[in-house]
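Colleague: Mind looking at a prediction? Sequence and model below.
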Amino acid sequence: MPFPLPEPELIPIDSVPALRWGVIGTGIADRFVGAIHAHTAQRAVAVTARDAEKTARFAQQHGIAAVLPSVEALVSSPDVDVVYVSTPHPLHREQALAAIAAGKHVLVEKPIAMSAEEAEEILAAGREAGVLVMEAMWTRYLPQSSILRQVVADGVLGDLRTVIADFGFVAPDDRSHRLWAPELGGGALLDAGVYPISFASSVIGPLALTSAVGTTENGVDSSATLLATGRDDTAALLTTSLVAALPVQAQVVGSAGRARLLSPFFGPSGIVVTRGGFDSDDTAEWRDEAFDVLHDGLGYQATAFASYVAEGRLESPLHPHAEVVQVMRVIDGARAAVLAG
């Protein structure tokens, strides 16, 4: 009989305040707003984006009352409690700082910025202003992540040794697409690689980049494989790509067992824990069957965000500011190494 896995520790949606969200951008925001409206008490009340016609359609689709003409109008609106920045990476710094200056809490899509230096600036501004600033690394708030944290803390895997994770896909064959555009923050590491790097950091602590190799196309990193070290002599092998459909799995290996996050590990999927060696059948599995749509799991981070606001926190206890910056440092180093050839 499989051994029991711990139950995920989740925040009840009715235990947090229903914040009023202002949305900048209409890309991934389409999935985020759909998720919070369907599965949480959070509500988007205002939106602004570059394309006025598209923004109006977005607002109508999601029942958002206010379509505002500019970022300045949105962040200064008295009807907005928190600003969700979901624009391309190079715009994150300016827009997050504008929201912070207006006294708003901010959730910034991953990666939080284009560099560790920009990340530090954003997070320092948030602390000084006394507002919550979070990177939207939704993986941290999923049920399977809670189970993994408990399994590791309970010593089921023994002493941790290695984390292996990947996220890669075949990007559109269009060199004008943002993924291939250096000026839009293109490249595998910023868009997809942030997921396995952040995952490894969440398990084995602050990462130090040992080496990075990869390929380049159109002036951006098209693939990268990183070796990094964490605390207690642990190691991480991490891969990302815009030119290969990777398995999108993650594994945590210890002296007494291993845990495998099912694909795609960054969203609601599941976890398999095995005690013993490679030939062991002492295995337990938990699958996330809460949603039919993968990105409906984005609601977990919105509920967590609201709970942290209610508690007066300035950073996420599951994703502290120092860790956000350190992950960006690893990305900075890996990008530099790959682009230098």
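Modeller: Now that the structure is in, tell me what you want to look at.

Colleague: hey, let's count contacts and neighbours off CA atoms from now on
Modeller: Will do.

Colleague: And for the residue lying closest to Gly168 once chain neighbours are set aside, the neighbour number?
Modeller: Nearest non-adjacent residue to Gly168, counting by Cα to Cα, 6 or more residues apart in numbering: Ser241, 4.3 Å away. By other Cα atoms under 10 Å, 26 other residues sit near Ser241.

Colleague: do the one 5 residues further on as well
Modeller: One way to gauge burial is a neighbour count; for Leu246, by other Cα under 10 Å, it gives 18.

Colleague: before we move on, the earlier item: spit out the contact partners of the residue nearest to Gly168.
Modeller: Phe167, Gly168, Phe169, Val170, Ala188, Leu189, Ala192, Gly193, Ser222, Ser223, Ala224 (Cα atoms under 8 Å, 6 or more residues apart in numbering).

Colleague: Presented hereafter is structure B, for comparison with structure A:
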Amino acid sequence: MTHNHGTSDGTIRWGILGTGFIAGLQTADLRENGFTVQAVGSRSLDSSKAFAEQHGIPTAHGSYEDLAADPEVDVIYIATPHPMHHANALLALNAGKHVLVEKSFTMNAREAREITDLAASKGLVALEAMWTRFLPHMIRIREIIAAGTIGEVRKVVASHNQSLPTDPAHRLNDPVLGGGALLDLGIYPVSFAIDILGTPSRVTATASMTATGVDRQTAAIFDYDGGAQALVDCELDAACANRAMVIGTEGWIDIEHTWYNPVPFTVHAVDGSVVERFDEPVTSRGMQYQAAELERLVAAGETAGTILPPAETVAIMAAMDEIRRQIGLSYEADKS
């Protein structure tokens, strides 16, 4: 299979929507790997100009509308808080731009469907920025599973627990800004389970909440018709090693901490002996691979790839909706 090298020939021009921490990480990875970052847009011209200066971006826009209308921009990377993704993506798509939308893709499956339907109708790419999917170690893990090396996959176990700011006004703790462990952290293990095992036939979830009314820690079991299970958990006020395992009838894959980053993994046979050890460091942070996938889709005239097609992004949001339903976590977006 063709491997994604995470580089660009620079012909496709990127616009960055939002100027926060994650926007800075993605922009650095783009610039270090040959991508053309043409413009940035923020609701404040000052923060847009500061970001442009910091990252050597030619054009700074004082509104999202101006960024979307910029004829020099082909693709818009959306890095605003979760509740804004839907409106920001629709704005960009309606202006004829492809979009790379930060995860979680939206607040719920309904919003996700509206984005992916609009993109499909316009022949544009709407790719979820689940960067982990496109990393070399994940590509190799899928190959190993497909080859039958660990037999029939019976179980996926994945955690994402971090000790994050406890300030009630912080985005992570604010229900208005889509706070909580699930949307920010849980999206990683949920997406991984669905990557390996597909859409679950049954979801069972529990959580405990913060004083501000978002989920502090959430755990879920995914059940599959064939008998496989996934155990996923997330927490925002306690850290752990954040390892993941894929367990099969003939062996298991142990992904080191933090499994959603570019890290080594080991494949073990049932007796514990080492079948394969994968350790290939990547340049930059690793967010360039998702951008390279978007450029590959655009160049091929395709709107859906195999690694993370739009329908799967919608299925991931639907699983998150079901977890939220069971733990009693609702957001403003659920009311429309």
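Modeller: Cool, the structure landed. Since this is a predicted model, take the numbers as computed values, not measurements.

Colleague: Give me the TM-score for this pair.
Modeller: After superposition, the two chains reach a TM-score (TM-score structural alignment, normalised by the length of structure 2) of 0.93; 328 aligned residues with a Cα RMSD of 1.7 Å.

Colleague: Filter the contacts of Ser241 of structure 1 down to the buried ones, ChimeraX style.
Modeller: A single ChimeraX command selects the buried members of the contacts of Ser241 of structure 1 (16 or more other Cα atoms under 10 Å):
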select :167,168,169,188,189,192,193,222,223,224
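
Colleague: Could you dump the contacts of Ser241 of structure 1 into TSV with secondary structure and distance to Ala46 of structure 1 added?
Modeller: Listed next are these as TSV, based on DSSP: H, G, I helix; E, B strand; the rest coil; distance: Cα to Cα, whole Å:
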residue	secondary structure	distance to Ala46 of structure 1
Phe167	strand	32
Gly168	strand	33
Phe169	coil	33
Val170	strand	34
Ala188	helix	31
Leu189	helix	31
Ala192	helix	28
Gly193	helix	31
Ser222	strand	36
Ser223	strand	37
Ala224	strand	38
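
Colleague: Let's have the contacts of Ser241 of structure 1 in a markdown table, adding distance to Leu160 of structure 1.
Modeller: Below are the contacts of Ser241 of structure 1 laid out as a markdown table (distance: Cα to Cα, whole Å):
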| residue | distance to Leu160 of structure 1 |
| --- | --- |
| Phe167 | 22 |
| Gly168 | 25 |
| Phe169 | 29 |
| Val170 | 32 |
| Ala188 | 27 |
| Leu189 | 25 |
| Ala192 | 25 |
| Gly193 | 22 |
| Ser222 | 31 |
| Ser223 | 27 |
| Ala224 | 24 |
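
Colleague: Go through the contacts of Ser241 of structure 1 and name the one nearest Arg275 of structure 1.
Modeller: Nearest to Arg275 of structure 1 among these is Phe167, at 25.7 Å by Cα to Cα.

Colleague: My guess is the closest one contacts Asp191. True?
Modeller: No. Contact status for Phe167 of structure 1 versus Asp191: not in contact, 9.7 Å apart, counting by Cα atoms under 8 Å.

Colleague: what helix or strand is the equivalent of Phe305 of structure 1 over in structure 2 on?
Modeller: Aligning on TM-score structural alignment places Phe305 of structure 1 opposite Leu294 in structure 2. Using DSSP states H and E, Leu294 of structure 2 sits within helix 288-300.

Colleague: So Cys52 of structure 2 lies in a strand, does it not?
Modeller: For residue 52 of structure 2 the amino acid is Ala, not Cys. No. According to DSSP: H, G, I helix; E, B strand; the rest coil, Ala52 of structure 2 belongs to no strand; its state is helix.

Colleague: aligned partner of it in structure 1?
Modeller: Matched across to structure 1, Ala52 of structure 2 falls on Ala59, judged by TM-score structural alignment.

Colleague: Could you do His82 of structure 2 as well?
Modeller: In structure 1, His82 of structure 2 lands on His89 (TM-score structural alignment).

Colleague: Equivalent analysis for Gly179 of structure 2, please.
Modeller: By TM-score structural alignment, Gly179 of structure 2 lines up with Gly186 in structure 1.

Colleague: burial measure for its match, as a count.
Modeller: Gly186 of structure 1 - counted by other Cα under 10 Å - has 23 other residues nearby.
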